[in-house]
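> sequence below, structure please.
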Amino acid sequence: MDVPSIVVHPPALDGSRRVTAGDETLGVASHLDDVVEALRLADLEWIDPETSDLVEWQGGGPEDWPGLSEHHEQ
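Model prediction:
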């Protein structure tokens, strides 16, 4: 089974992060649990987003969910 490249994109101003697999948007996540759910809904639940080499985290890792107030402080 070919698995597309999964990307958790950098946080938006509200702290949410877009999750994509190849050219397809799997969802928008506000927390790591949302990433897990997006993978589950795409039948990719066997991928651990925290440890898998199949997941590329851009703009911070699984623990980085800045909110709007953190963007203003930077």
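> when you work out contacts or count neighbours from here on, use the C-alpha atoms and nothing else.
Will do.
> what's the following helix or strand after the longest helix anywhere in the chain?
In the chain, taking DSSP state H as the definition, the longest helix is helix 32-41. Moving toward the C-terminus from helix 32-41, the next helix or strand (DSSP states H and E) is strand 55-57.
> who's in contact with that next one?
5-10, 49 (Cα atoms under 8 Å, 6 or more residues apart in numbering).
> now the second one, please; I'll put the structures next to each other:
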Amino acid sequence: MAIPIIVYPPDEGGARHVRADGTILGLAYSVRDIAALLQTAGLQDFNEMDVVRTEMIEWRGGGPEVWTR
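Presented below is the predicted three-dimensional model:
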């Protein structure tokens, strides 16, 4: 499944909004949280390494290592 996934810049508390296919999936505080959100959205096989390596994710405001403003 190739859906557009956007991870927005961290907010003041370190949370990043995650959007897939135009729908906000929720807030993530880590790569593990992003994997869990994507699994809930139907990408059951996605794990933390997939989140870091996939080109399906557009990282805004920094990549998977950025969790502070």
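> TM-score for this pair?
After superposition, the two chains reach a TM-score of 0.84 (TM-score structural alignment, normalised by the length of the second structure), with 66 aligned residues with a Cα RMSD of 1.4 Å.
> quick check: most distant residue from the centroid of the second structure.
Glu12 (17.1 Å; Cα atoms, centre = their mean).
> OK, contacts around the closest residue to it other than its chain neighbours?
Take Glu12 of the second structure and drop its neighbours on the chain: the residue closest to it by Cα to Cα, 6 or more residues apart in numbering is Arg69, 6.4 Å away. Listed by Cα under 8 Å, 6+ apart, the contact partners of Arg69 of the second structure are 9-12, 14.
> if any of those residues are buried, put those into a PyMOL selection.
To isolate the buried ones among the contacts of Arg69 of the second structure in PyMOL, judged by 16 or more other Cα atoms under 10 Å, type:
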select buried, resi 9+10
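> rebuild the contacts of Arg69 of the second structure as TSV, extending it with secondary structure and distance to Glu58 of the second structure.
Below are those laid out as TSV (DSSP: H, G, I helix; E, B strand; the rest coil; distance: Cα to Cα, whole Å):
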residue	secondary structure	distance to Glu58 of the second structure
Pro9	coil	11
Pro10	coil	14
Asp11	coil	17
Glu12	coil	20
Gly14	coil	18
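> many thanks, we can stop here.
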